[in-house]
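Peer 1: What follows is a predicted structure for the sequence shown.
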Amino acid sequence: MEIKASDVKALREKTGAGMMECKKALQECNGDAKEAEKYLKEKGLAAVEKRASRATSEGIIVVKTTDSKAVMVELTCETDFVAKNADFIAVGDKIAETALAKGYTDVQKELSDMVLDLATRVRENMGLRRLTAVQAGSDEYIAHYVHSDKKTGVIVVLKSDKSAVFADKVFQEFAYDCCLHAAAFTPLYVKKEDVDAAYIDEQLEVFRGQVAELQKPDNVKEGIVKGKLNKHLAEICFLEQAFVKDDKVSVAAKMKEVGKQLGANISLSKLVLWQLGQ
């Protein structure tokens, strides 16, 4: 049967499939647009399964928040070209917004189906690699940051005994700066106490090896080792790191300084730092 160009165009706009594929689908389905759409979807799903083994090392990180909740998702694809595609970014936004609105705390079928639908149209392997949700109490404030390349995302939750400070620009700027700091310095831990004991033992062994040949008493060597360890921990622990906008003080010291300025106690409740693929 003869297939109208307008029908092909309409099917293409609805499915995102190529013109020739849409024409063939309409021919196979005797011009029935709904059946043709179903035909293309089934064909697309089969193609998605074939692509499933292909690596997805590109993608984006998306964060969406309200005053009391935050959701962060990592959406992956094969190429940087697709990662920068408006449709891909829009799906990432929709996934995060849906999870936020419905209270999802991990990946759900509804969200995975959004990815699958896009993958059938774009013809590239994709995946919803991970999703996390953060809930803040009435005494907590959520700040977030996503780097311009969408490959790093941060959620910071600060707590205060005086929630009125959450409306203060000084507090809000500090909360945002904490996010910037985490993105820039990529801490491995929040505080020293969080560091795994086995990791500390490994580092101590390394540092002791570095001072083994020094012509100094053992107690002096051990003092040097402890100094090296403290310096290392200050480099990998968020609260111990030199603050991104004032390297003369640590993040913890800056937090105390801001709290004193605002007449409130401020502490860190939660830090979530994601980097694409890590």
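Peer 2: That came through fine.

Peer 1: from here on, contacts and neighbour counts on C-alpha atoms
Peer 2: OK.

Peer 1: Identify the residues contacting stretch 202-218?
Peer 2: Contacts to stretch 202-218, defined as Cα atoms under 8 Å, 6 or more residues apart in numbering, come from residues 221-222, 224-226, 228-229.

Peer 1: Just the buried subset of the residues you listed, please.
Peer 2: 221-222, 224-225, 228-229 (16 or more other Cα atoms under 10 Å).

Peer 1: Just give me the closest of the residues you listed to Val134.
Peer 2: Lowest distance from Val134 to those (Cα to Cα) belongs to Leu229, with 32.3 Å.

Peer 1: Can you tell me the SS state at the closest one?
Peer 2: Of the three states, Leu229 takes helix under DSSP: H, G, I helix; E, B strand; the rest coil.

Peer 1: Quick check: it vs Glu222, distance?
Peer 2: Using Cα to Cα, to the nearest Å, we find Leu229 at a distance of 10 Å from Glu222.

Peer 1: Quick one: residues in contact with stretch 109-120.
Peer 2: Taking Cα under 8 Å, 6+ apart as the rule, stretch 109-120 contacts 41, 44-45, 47-48, 88, 91, 95, 98-99, 125-128.

Peer 1: what do you get for stretch 73-85?
Peer 2: Residues from elsewhere that reach stretch 73-85, judged by Cα under 8 Å, 6+ apart: 54-63, 88-89, 92, 95-96, 124-132, 276.

Peer 1: gap between the two ends of it?
Peer 2: Start-to-end, stretch 73-85 (Cα to Cα) is 17 Å.

Peer 1: In addition, the following structure is provided for comparison:
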Amino acid sequence: MAITADVVKKLRDITGAGMMDCKKALTQADGDFAAAEKILKEMGLAAIAKRQDRATDNGRVFVKVQKDKAVLVELTCETDFVSSNEQFIALGESICTVALEKGYRESNDELVGMVNDLIAIIKENMSLKQLVVFDIAADEYASSYIHGNGALAVLVMFKSDKPEIFSLETVKEFTNDCALHVAAFTPSYLDTSFVDADYIKEQTEIFNVQAANLGKPAKVVEGIVKGKLNKHLSEICFLKQPFVKDDSMSVEKKAAEIGKSVGAKLEIVNYAFLRAGAASCSN
């Protein structure tokens, strides 16, 4: 059976495979279109298996918010070139949409299958590395931010006794600034209550040794250690950090100020960020 350029193009349009692979599959299938599709799928699966051990140190992060849920996704790949590929970007956005629509809270066969389909086309290893989902209650609001070309994605969750304030421009500006703040300072914890007790113990011991070397009285040393610990916690805890747009007060105090100005209680209750190819933080 003659294999025309139109048939090859049709197979390519349907499968996304390269022209040469399509022609090879059609030739192997003696022109049988359905059989050629199957051959291409098998070729793709074989290619995926060969690439699974390749490092995926590049990638992109994605964020999407809908009325009752918000999602962060980290999708990794081998090269920076592919992380800017339109199909790769479309895949990340599709994973966000599917996860929200179907209520997925972690990676599963369907989402991995979506990734594998693109691996078969682009012929580069990829991975759905992280999926973070927040539920948004009726009295809550989620602000999101993407930095650069998908290098960092942020979600910040707010709560109010008067959720109608989230439609006010003053409050919207503040919630957006909080997302920018997280992107700029990437805090390790929401508040001091989230800091592991063992970590605080370790830091206290370090500060004790530092202060003891100063040769000060015990009470003075105790005060120095307490001050060092409080300063350290204010550097790593989101609510205690100096606010990015007004460093005269903490994020927590700025939230209280904004809430008071609109006659409501305004709290930051959670946050998360994902950095492409690096560690994330959420509470």
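Peer 2: That came through fine. If you're wondering where the values come from, they're calculated on a predicted model, not measured in any experiment.

Peer 1: Which parts of the stretch 1-150 of the first structure are strands?
Peer 2: 58-65, 69-77, 127-135, 140-146 (DSSP state E, counting those that start in this stretch).

Peer 1: mean offset of the second one relative to the second structure (after superposition)
Peer 2: Translated: strand 69-77 of the first structure. Here the mean offset of strand 69-77 of the first structure against the second structure after fitting is 1.1 Å, by mean Cα distance after the TM-score superposition for the first structure.

Peer 1: Tell me how far the residue nearest to Asp21 of the second structure when sequence neighbours are not counted lies from Ile121 of the second structure.
Peer 2: Nearest residue to Asp21 of the second structure, sequence neighbours excluded (Cα to Cα, 6 or more residues apart in numbering): Leu40, at 7.3 Å. In this view, Leu40 of the second structure and Ile121 of the second structure are 10 Å apart by Cα to Cα.

Peer 1: Which residues are in contact with Lys151 of the first structure?
Peer 2: Contacts of Lys151 of the first structure (Cα under 8 Å, 6+ apart): 59-61, 275-276.

Peer 1: So which of these is the closest to Thr15 of the first structure?
Peer 2: For the contacts of Lys151 of the first structure, the closest approach to Thr15 of the first structure (Cα to Cα) belongs to Gly59, at 22.2 Å.

Peer 1: mind listing what that closest one touches?
Peer 2: Per Cα under 8 Å, 6+ apart, neighbours of Gly59 of the first structure: 74-80, 82-83, 150-151, 276.

Peer 1: Let me know the distance separating the nearest residue to it once chain neighbours are set aside from Tyr189 of the first structure.
Peer 2: Using Cα to Cα, 6+ apart and skipping the chain neighbours, the partner closest in space to Gly59 of the first structure is Thr76 (4.0 Å). As judged by Cα to Cα, Thr76 of the first structure and Tyr189 of the first structure stand 25 Å apart.

Peer 1: repeat for Asn219 of the first structure
Peer 2: Note on Asn219 of the first structure: its distance to Tyr189 of the first structure, by Cα to Cα, is 29 Å.

Peer 1: and those two? which has more neighbours close in?
Peer 2: Neighbours were counted for Asn219 of the first structure and for Tyr189 using other Cα atoms under 10 Å; Tyr189 has more, 18 against 9.

Peer 1: Now do the buried residues in stretch 148-159 of the first structure.
Peer 2: So for stretch 148-159 of the first structure, counting by 16+ other Cα under 10 Å, buried means 150-159.

Peer 1: just to revisit the earlier point, and the residue nearest to Gly59 of the first structure, how many neighbours does it have?
Peer 2: Number of residues near Thr76 of the first structure (other Cα under 10 Å) recorded here: 27.
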